[in-house]
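A.B. asks: sequence-free structure coming up:
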């Protein structure tokens, strides 16, 4: 408990943009957020007054950090499971706990558990030898999707393998990479269901959203998912809440989904605030960051209702070549053109393809809102308007 504020202290392992935005949510409620960051220049460390510098792989650093807070949670899933089990055995509050988090850390563990629950997942198999992939491809069709069981994100650790891809499989196995292979899902689009669950078991779900990917990176989120039947939207929410309850998740859970001709298929899980929920900061009554804090502190959860008929979030990615125009000037010109765009910069250096921020736009017409969000994100990335707009004189 913070002796100055009288509120509990939440500790977040990881100093990335998720911790940064959680800090912003904590301020409004007077809560104290402490961050375990690798570097003083990490995004959260730049805006959070109470920062501990240390490695998330160091048990002693984790133990000292856990002892300084009332509950510990995460900005990422890369904390060793055995360290978290040790902390829980020593009486520290860790949310989500290691027995839940392992399902977001290890894709094979996740696939096995969801299959046991009769949750729809792609056909998959563990890979121990090159022939495992060959046999799987011959049974389920080529190409197949090869995944590292641990550590992949934003398209990393995922490979589309044709029938001639045995050399890649052999190289990864030789390097000691734990692998699984999955069928390539014939999908219509990608969706996400983001929910939260408290230790008491209360659950809350935001509207099901559509996510748009480019080169394995999420570039856009549409809330609610356009033209999605009420039946499928409800099914996605119910599925995510069922997974959260069965796995004992405490905090935010994002369930990435494929929409197929025959229904929904679960792709990935994330047990933390997620890119597919950033729109909720301005677009929902309760943001995913506030809700995550409520959940790990076992406060009653907030409303997840939309505050506008249409909300679009677009990620700002580092351009192939950093523009000559500085970020501050780009922001100035963006605000001059659009008065209704919400901007979030993460305090990260620009480099090609890196998520350096996001924008959110609310409205009533999907096409118009989507265009403004896309134009704004492109401008902040490249300093060029997609429609050729003249920043000094309009059209």
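C.D. replies: Done, it's in. This structure is a prediction, so every number in the text was calculated from the model and none was measured.
A.B. asks: alpha carbons only for contacts and neighbour counts from here, please
C.D. replies: Fine.
A.B. asks: residue 177 against residue 148, yeah?
C.D. replies: Yes - with contact defined as CA atoms under 8 Å, residue 177 reaches residue 148; the gap is 6.5 Å.
A.B. asks: the two: who's more crowded?
C.D. replies: A direct count of neighbours by other CA atoms under 10 Å for residue 177 and residue 148 places residue 148 higher, at 21 against 17.
A.B. asks: contacts only, for that one.
C.D. replies: 107, 157-158, 177-180 (CA atoms under 8 Å, 6 or more residues apart in numbering).
A.B. asks: distance check, it against residue 275.
C.D. replies: Distance of residue 148 to residue 275, computed by CA to CA, to the nearest Å: 21 Å.
A.B. asks: then residue 231?
C.D. replies: Relative to residue 275, residue 231 is positioned 24 Å away (CA to CA).
A.B. asks: alright, now check it against this:
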């Protein structure tokens, strides 16, 4: 079915541009709320297309496809940030309700815009500069020390679009494209944290407990909720910072603020790394660990419904990402269920409907309980079994 059919009772149609796993995971909460979802999917094989009946095919940068899709929706939101600003502007000009707005979303689309605005707000950030050539990068490195973290302002995720360089010449190939780059000092941090907030058009806001995100080779492999041994004063400051950013940027929906926690005595206790304005990997634990998941909360926010409680359901919840293994040996995931469900009846498995490729995020598992070490071990076992790292 390409055209969405509204549910009886006056419930709205929410359109999501992008048919990835984030849109897919909104399907359950939407059904429970009585809301109709429609997704503009990149292909018939997109993750959300398997779960949401209304899934017309179209690219996020195809203005006419997005326009036609939006005509059937009461509000439009996004599975990812890669929707061009001219497309967003055209929707707004035609009276489409778009959340988050183009003015807010640009801060998650362009890292240079984000860095400039956060610095103006006085939010702690790494030392940074826009660099347009090798000479500018060399000057930045000499001023702030090597190595330097170099980023493409747009399009990077999961470690893509990020390079650690030890000399300016290491980035010569990137400068050959003629686009400005973002140079940042290399931060010696203790751990990575994430602040997940939600804000509605009427200004209501909520924030989940601060979490610890564990990265491996630039990919988030697990999330611990709440972050263990986090100073209460710092936790409060981080929550206030996330809410302030959401308010001053006019964000609607879920936003993740990725943070580096610094060692005591380094001056600032943290610096902000990046922003994401959508349901985020750092919030997948909320599906089973919070009274209201980030996916339901996002739907509530874009419809300006009262936000749900974000109280944790358990002392500890750990989200462990499932990465793809060898598709020939471990491409069939369903047969793994019998072992995992029998071994751990409390395990919560969430797969994305994606084909298996080595290193690709194909799902996650949530575990919860009162003993963090035990909860962590259960999640690691399940993810490794699904990937084919272990066979028992």
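C.D. replies: That came through, no problem. Computed from a prediction, not measured in an experiment: that's the story for all the values here.
A.B. asks: which one's more surrounded, residue 231 and residue 275 of the first structure?
C.D. replies: Taking other CA under 10 Å, residue 231 of the first structure and residue 275 do not tie; residue 275 has more neighbours (20 against 8).
A.B. asks: residue in the second structure paired with that one?
C.D. replies: Aligned by TM-score structural alignment, residue 275 of the first structure pairs with residue 281 of the second structure.
A.B. asks: contact partners for its match?
C.D. replies: Residue 281 of the second structure sits next to residue 220 when contact means CA under 8 Å, 6+ apart.
A.B. asks: for the stretch 101-250 of the first structure, which segments count as strands?
C.D. replies: If DSSP state E, counting those that start in this stretch is used as the criterion, the strands of the stretch 101-250 of the first structure fall at 124-127, 144-148, 158-161, 179-183, 187-197, 203-205, 209-214, 217-223.
A.B. asks: let's have those strands in CSV, adding distance to residue 300 of the first structure.
C.D. replies: CSV is the format used below for the strands of the stretch 101-250 of the first structure (distance: least, CA to CA, whole Å):
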stretch, distance to residue 300 of the first structure
strand 124-127, 38
strand 144-148, 37
strand 158-161, 38
strand 179-183, 39
strand 187-197, 10
strand 203-205, 10
strand 209-214, 24
strand 217-223, 24
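A.B. asks: right, and those - which one's nearest residue 49 of the first structure?
C.D. replies: For these, the distance to residue 49 of the first structure is smallest for strand 187-197, at 26.7 Å, taking CA to CA.
A.B. asks: that closest one aligns to what range in the second structure?
C.D. replies: The aligned range for strand 187-197 of the first structure in the second structure is 189-199, by TM-score structural alignment.
A.B. asks: pull out the buried residues from that stretch.
C.D. replies: Neighbour counts over stretch 189-199 of the second structure (16 or more other CA atoms under 10 Å) mark 191-199 as buried.
A.B. asks: residue 330 of the second structure: how many residues sit nearby?
C.D. replies: Using other CA under 10 Å, residue 330 of the second structure has 19 other residues around it.
A.B. asks: need the contact list for it.
C.D. replies: By CA under 8 Å, 6+ apart, the contact list for residue 330 of the second structure reads 356, 386-388.
A.B. asks: most neighbours, which of those residues?
C.D. replies: Each of the contacts of residue 330 of the second structure was scored by neighbours using other CA under 10 Å; the highest score is residue 386's, at 29 neighbours.
A.B. asks: gap between it and residue 356 of the second structure?
C.D. replies: Relative to residue 356 of the second structure, residue 386 of the second structure is positioned 11 Å away (CA to CA).
A.B. asks: looking at the strands of the stretch 101-250 of the first structure, which is closest to residue 102 of the first structure?
C.D. replies: With distances scored as CA to CA, the stretch of the strands of the stretch 101-250 of the first structure nearest to residue 102 of the first structure is strand 144-148 (14.5 Å).
A.B. asks: how far apart are that closest one and its match in the second structure?
C.D. replies: After superposition onto the second structure, the mean distance of strand 144-148 of the first structure to its aligned counterpart is 0.2 Å, using mean CA distance after the TM-score superposition for the first structure.
A.B. asks: map residue 257 of the second structure onto the first structure.
C.D. replies: Under TM-score structural alignment, residue 257 of the second structure pairs with residue 255 in the first structure.
A.B. asks: show me where the stretch 1-150 of the second structure has helices.
C.D. replies: Taking DSSP state H, counting those that start in this stretch as the test, the helices found in the stretch 1-150 of the second structure are 21-25, 27-33, 63-70, 85-93, 102-109, 111-121, 134-144.
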